[in-house]
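Q: Okay, here's the prediction I keep looking at, along with the sequence it came from:
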Amino acid sequence: MIPNPDFLSGLNPQQKQAVTAPPGHILVLAGPGSGKTRVLTHRIAYLITQYHLPPSNILAVTFTNKAARVMESRLEDLLGEKPQGIWLGTFHAICARILRREAENLPFSSNFVIYDEDDQQSLVKTALRELNIDEKMFKPASIRSVISTAKNNMQTPDDLTSRNYREEVNLRVYRRYQELLRVNNALDFDDLLNEVVNLLTQNQAVRDRYSRRFGEILVDEFQDTNTAQYQILRSLAVGNASMFVVGDEDQSIYRWRGADYRNVQSFERDFPDCQKILLEQNYRSTQTVLDAARAIIDHNINRTPKRLFSDNGKGEAITLFESADDKLEADYVADTIRQNLKAKKWKGSQVAVMYRTNAQSRLLEEAFLRANLPYRLVGAQRFYGRREVKDIIAYLRLIYNPSDEVSLTRVINVPPRGIGDKTVTTLQQRAHEMNISAGEVLADLGKLGQQSAHFASFSGRSALSLADFGSNLNTWREASSKGMPLTRLFFQILEDTAYQEYIDDTTEEGHQRWENVLELGKIAAEFEDRGLDEFLERLALVSDQDTLAEDVEAPTLLTLHAAKGLEFPIVFITGLDDGLLPHSRSLDDPEEMAEERRLLYVGITRAKDRVYLTRADRRSTYGGYDNSAPSRFLKDIPAKLLLQQGAVSSSRGGFSSSYSSPRERRTESYANWTTPSPTYGSFKPTPRQAKPAVEQRFPANCRVKHEVWGEGLVVKSVLEDGDETVDVFFDTVGFKRLAASLAKLEIIKK
């Protein structure tokens, strides 16, 4: 390899100390924007070039596919070529790779499929149905969450006991859910980790082989590891492996899914000889942004204090905007962005609007529509969650693993081929009687037709339909096993199923759906040389951030949790009210409250140049408004860092006296405004005027069509403020509340 000879010259002293440290256990606590990815990639390059460590002896673990791709690209730049043999990927991807290699030591075969949340919920529903448990009383989503929590704690059904009837039902469903995973030769995300823990714990030969192989283990975002992930790392480090972990307790925000920042403390306890290095120079933000963030996080305990500093200058003050209600808060955000875009001070892609809960996006979306602003919404329906995309993926998964009954159930009658629910139930019962999978029954029907021993179990028409479908599956599987290129297999499925005709691409909605199918085909082409197994694994492990387009010139709307790992020149954080941020669930739990502080800290430190914090004196509820109090976190930000704008209701009086401000606060109600005031900076709200009465055009229960979201059912329609507000449940994206005058809805069925 021909390394860049100057690849250490651009590092600051703390970074260079971390990169060039002798092999051993090293804990790097990296503040936000301090170049942790740079340190990790340079560390790998240093080990390869200076210690001559073969890349195949290096394991580098990240938390997102995007981070893995960035590291791969930077390593290639540093070394002059790709380091061959290095294991670099997410925890789940690395674990899947180990499990496929070690399948002979496991109770499932190497062609297992990975179930996403939708698949897991489908399996929970199957378990409920088989156990004759009412879905209305025991919600599948709730039970799936209970199962995931148990797995995060590494608890099997045998580890749990039930104290009441609900817990007994949860336990019964959990047990059957696990049995169905085995029947389907499938694993869920939690299983990928737990099965590797079990493998390394129970099979010393396997553990020794991997611990000898990986002489250096590097871990990104160490503060986000959960119990299983930390146990995997400890198992691999039992030999002579060195561990180089990079993290920041202050950025641990995934406690709700099992992440435990205390693993940082456990690392220091388990490896007392570890070297501890702090990265404190920030390359992203202005000093004002960092000082505001530090003022909030310094109130947390059980952390290593860091002195964050930046050479990017002091920067502009943090803007704090208080509005009379949440609608005007959203209008302020949209209008501020619109005016700066119009003046060409900002570009749309430079702006992010963040919030604590997904539900807060509705008012923001409506405000953006009123302002005629485009936006991209992270955490809405993902590309891989679209119906037509999941259909084709299900076909491919079924070819790869015929035991996958979740995929089979999804596509057995898509497009319609005369196979109804009763026939599917009979098929599953027949498979159960024969102690084989439904896929094997189909394969036999497809091969032998009327000569199959299973044929008589079905009515004549249903049996023929099943045999025809089974024949197609057999043909596709044989073609795949003989090395048919992935893209050719992809389009063969589309042709054999007449999928294009099924979605009717002559309509606008159908055309958009067909374009999504073709886009999936483009992604398949990228895996032409790697095969169906790698393609399906990559799709199963993709995250919201991995699908976030980087070339869209529009502001980004996303939750604070989704913002982790991203950065933007301008950041708006909305809903700074007690009960929202911090969330109401955290008010009586010190650990949860500490996490809420970390969440706001992460949000603020996403910003390079400007931060806008907004709140509302009252927030809309069902049929009215509730008063809200300012977030308790706001009083921690020094007044000298704030530029305060906006008006709050005089009946509420705004902040307590501890909230001093460099500018005089107006206390008049928004409802009394008649002219814009310079006190409000660039935001110039339009005076409220009486609007003419309108007629209801979209009554409840009528079907409507939207040019972007397709068809939906009107749930409620209300006439208010001179317009018709319509609640619609769309087939593609779920619930939306729209202003009828802006939404361009078309009635398609009364």
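A: Cool, got the structure.
Q: C-alpha from now on. contacts and neighbour counts both.
A: Will do.
Q: after the lengthiest helix in the chain, next one along is what?
A: The longest helix of the chain (DSSP state H) is helix 460-481. Following helix 460-481 in sequence order, the next helix or strand is helix 486-497 (DSSP states H and E).
Q: For that following helix, which helices and strands make contact with it?
A: Contacts defined by 3 or more CA pairs under 8 Å, 6 or more residues apart in numbering; DSSP states H and E place helix 486-497 against helix 460-481, helix 508-525.
Q: Which of the ones you listed sits closest to residue 110?
A: Counting by CA to CA, residue 110 lies closest to helix 460-481 out of these; the figure is 14.7 Å.
Q: What residues of that closest one count as buried?
A: For helix 460-481, the neighbour count (16 or more other CA atoms under 10 Å) marks 462-477, 480 as buried.
Q: what does stretch 77-86 give?
A: For stretch 77-86, the neighbour count (16+ other CA under 10 Å) marks 78-79, 82-83, 86 as buried.
Q: Need the max-distance pair from those residues.
A: Maximum pairwise distance among the buried residues of stretch 77-86 (CA to CA): 14.8 Å, between 78 and 86.
Q: Included below, for side-by-side comparison, is a second structure:
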Amino acid sequence: MLAEDVHTPRGIACITYNNECARELEDRLAALGVEQDRRIFIGTVHSFSLTQIILPYAQTAGLGLPASFAVATRAERQAALAEALGRAEIPQGLEFRLGIYRRTYLNRELPEWRNSDPDLAALIERYEASLRRRGRIDYDDMPLLAIRALRANPWLQRALLAKFPILVVDEYQDLGAALHRMVMGLCFSVGMRLFAVGDVDQSIYGFTGARPDLLQRLSERDDVETVRLRLNYRSGDRIVAAAGVALGADRNYEAADADAEGAIFIHPMEGNYDQQARRALQDLLAQARARHPDFSLRDLAVLYPAAWIGDSLAAAAQALGIAYVRTDTNALYPRSSRIMQWLEACAQWCCGGWRIGAPRLSRIIREGKRLFDKAIITEESELNFHRRLVAVLWGNRDANTILRDWLTQMTKEVVQSFAIDDAALRDELDILAEFSERLAPGADHQNMVLGELAGDGVYVDRLTLSTLHSAKGREFGIVFMFGMDNGRIPRNGASNNERAEARRLFYVGMTRAKREIHLLHTTGRESIFVTEIDQHLADE
């Protein structure tokens, strides 16, 4: 599209689900020789709303924001909510409920906004007013304000079309009503060309407001050309067939490689999760590796319904001396953190990346400038940032460097110098401070080395421990689905919609596997989805 359809200075906007997806898209484009620049936007719907609509046009679009507004930190959000409530104590789960309500009722001029839950609507309005008095917006404000600006200003829609004649959307089923409203306005009213990719069967974020029906309705429009994909290029044929049973719908999917059968195992497990975890890693994982000597630890993953279950697996792995990496909410740091993603790239450069240009130093510098954009505003500050960063990276090209020492130097020479008074980075700096505490002398990760942050060399060879949600989009040679118990998936008391989403989540877990899928459940408590797979195997 860049080569044939869009000519300089116009470009393409690509919106995807989260920062990790955006980063992978950037990496794949870079491998094709396409570097992100002003012509190409790659990011989340929130990032698109903030950087392409709110920041450039807030004043002229009449959004009622002060000239010096900023994104609220968690502490500022909680202070605003406490003021709106009239008390310091915030009930558990209230912030989540507020977010769902705001994302569900986008047009506040309609009666549904106030009538569906008058008390909640009033609380949200007081909370937002409190934020504005502080000169702040929050995460959910970004797409809401962007939609308001687009609806009220037709000239703004034309301005975006002039800049981005094509809009690319990945994981459409997960991006919710706000993105869908933008697509309807920009692509079907103004004329921006849409290229969307998604799968309603992999919609697993209903609790955040994801709407798989929006993608379904989009695909059924007469003015949309829909291409349905049937071939699974990852999993063996038996895994594809069993996953269809788990999904509860025949999509006529086939394995692209007809010779790759795949294998499915069901393991009833005695004891509590601690005992099951030890048996799974000590016996089942070892047996699977013996069957597939070509697979290393990094080709294996254990997936589970909730992060707390991962604690049992992490303890068992540590006791057995199995190297592992967690990608759930109990990981060392949030995988979505911008500053930690940038530090990972810096570590990778230090651990051999400087030899092969992966990642490129130019990309690390560019991402750093984007991260610290409030401080890097002149040629002098840009040169200062460049010099400081390169000095630290070049002086620490050893994967065995104690991570605490490297991070202390990076923080002192680079981060603290360029993150001063940047309110948008306060939450990020809190994440960095919490991570640093885990590396302090006497802490649980005091001996961690630079290569572990980079995932370099021997540190790449680690077993992945992940929730089913966090595993979406990834693939492994062998997958163990742990804790597949009734009451865990689906959970007890689940509504019909929640049961349907649990079924899709189970399907997502099964389709992460290439060669083997193992379903582990407590004896006598297997999930209904496991029972269905067991019956399918018996019939087969």
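A: Structure received. Everything numeric in this text was worked out from a predicted model, so none of it was measured.
Q: Can you state the residues of structure 1 onto which the lengthiest strand in structure 2 aligns?
A: For structure 2, the strand that runs over the most residues, judged by DSSP state E, is strand 513-522. Using TM-score structural alignment, the residues of structure 1 aligned to strand 513-522 of structure 2 are 607-616.
Q: Contacts made by that stretch with the rest, please.
A: Residues from elsewhere that reach stretch 607-616 of structure 1, judged by CA atoms under 8 Å, 6 or more residues apart in numbering: 284-286, 289, 315-326, 329, 567-577, 604, 628, 630, 648.
Q: That stretch vs structure 2, average offset?
A: Comparison of stretch 607-616 of structure 1 with structure 2 after fitting gives an average deviation of 0.9 Å (mean CA distance after the TM-score superposition for structure 1).
Q: List only those of the contacts of stretch 607-616 of structure 1 flagged as buried.
A: Listed as buried from the contacts of stretch 607-616 of structure 1 are 284-286, 289, 316-326, 329, 567-577, 604, 628, 630, 648; burial here means 16+ other CA under 10 Å.
Q: related to what we said a few turns ago, out of the buried residues of stretch 77-86 of structure 1, which comes closest to residue 13 of structure 1?
A: The closest of the buried residues of stretch 77-86 of structure 1, once distances to residue 13 of structure 1 are taken by CA to CA, is residue 78, at 19.2 Å.
Q: about what we covered before: show me what the longest helix of structure 1 is packed against.
A: Packing contacts for helix 460-481 of structure 1, counted by 3+ CA pairs under 8 Å, 6+ apart, involve helix 387-400, helix 438-448, helix 486-497.
Q: quick check: angle from it to helix 486-497?
A: Calculated by axes from the mean of the first three to the mean of the last three CA atoms, to 10 degrees, helix 460-481 of structure 1 forms an angle of 170 degrees with helix 486-497.
Q: before we move on, back to that, among the buried ones among the contacts of stretch 607-616 of structure 1, name the ones in strands.
A: Of the positions in those, 318-323, 568-573 sit in strands, assigned by DSSP E.
Q: could you dump these to JSON lines with distance to residue 615 of structure 1?
A: Below are these laid out as JSON lines (distance: CA to CA, whole Å):
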{"residue": "318", "distance to residue 615 of structure 1": "14"}
{"residue": "319", "distance to residue 615 of structure 1": "11"}
{"residue": "320", "distance to residue 615 of structure 1": "8"}
{"residue": "321", "distance to residue 615 of structure 1": "6"}
{"residue": "322", "distance to residue 615 of structure 1": "5"}
{"residue": "323", "distance to residue 615 of structure 1": "6"}
{"residue": "568", "distance to residue 615 of structure 1": "21"}
{"residue": "569", "distance to residue 615 of structure 1": "21"}
{"residue": "570", "distance to residue 615 of structure 1": "17"}
{"residue": "571", "distance to residue 615 of structure 1": "14"}
{"residue": "572", "distance to residue 615 of structure 1": "11"}
{"residue": "573", "distance to residue 615 of structure 1": "9"}
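Q: Are we agreed that residue 217 of structure 1 is in a strand?
A: Yes - judged by DSSP: H, G, I helix; E, B strand; the rest coil, residue 217 of structure 1 forms part of a strand.
Q: and the gap between it and residue 729 of structure 1?
A: As judged by CA to CA, to the nearest Å, residue 217 of structure 1 and residue 729 of structure 1 stand 48 Å apart.
Q: I'd like to know which of the helices and strands packed on helix 486-497 of structure 1 is closest to residue 232 of structure 1.
A: Proximity to residue 232 of structure 1, assessed across those by CA to CA, is greatest for helix 508-525 (31.5 Å).
Q: Flag every buried residue along that closest one.
A: Under 16+ other CA under 10 Å, the buried positions of helix 508-525 of structure 1 are 509-510, 512-514, 516-517, 520-521, 524-525.
Q: for stretch 84-93 of structure 2, same thing?
A: So, applying 16+ other CA under 10 Å, buried residues of stretch 84-93 of structure 2: 84-85.
Q: Just the strands from structure 2, written as ranges.
A: Using DSSP E, strands in structure 2 cover 12-16, 40-44, 70-71, 136-137, 166-169, 193-196, 231-232, 254-255, 263-269, 300-304, 324-326, 463-467, 476-481, 513-522.
Q: Of those strands, flag the one that's most buried.
A: Of all the strands of structure 2, strand 300-304 has the most neighbours on average by mean count of other CA atoms under 10 Å, namely a mean of 27.
Q: Tell me, how many residues neighbour the aligned residue in structure 1 for residue 228 of structure 2?
A: Aligned counterpart of residue 228 of structure 2 in structure 1: residue 278 (TM-score structural alignment). If you count neighbours by other CA atoms under 10 Å, residue 278 of structure 1 ends up with 22.
Q: and residue 278 of structure 1, what does it touch?
A: 14, 28-31, 306.
Q: do that again at 7 Å, thanks
A: By CA atoms under 7 Å, 6 or more residues apart in numbering, the contact set of residue 278 of structure 1 is 14, 28-30.
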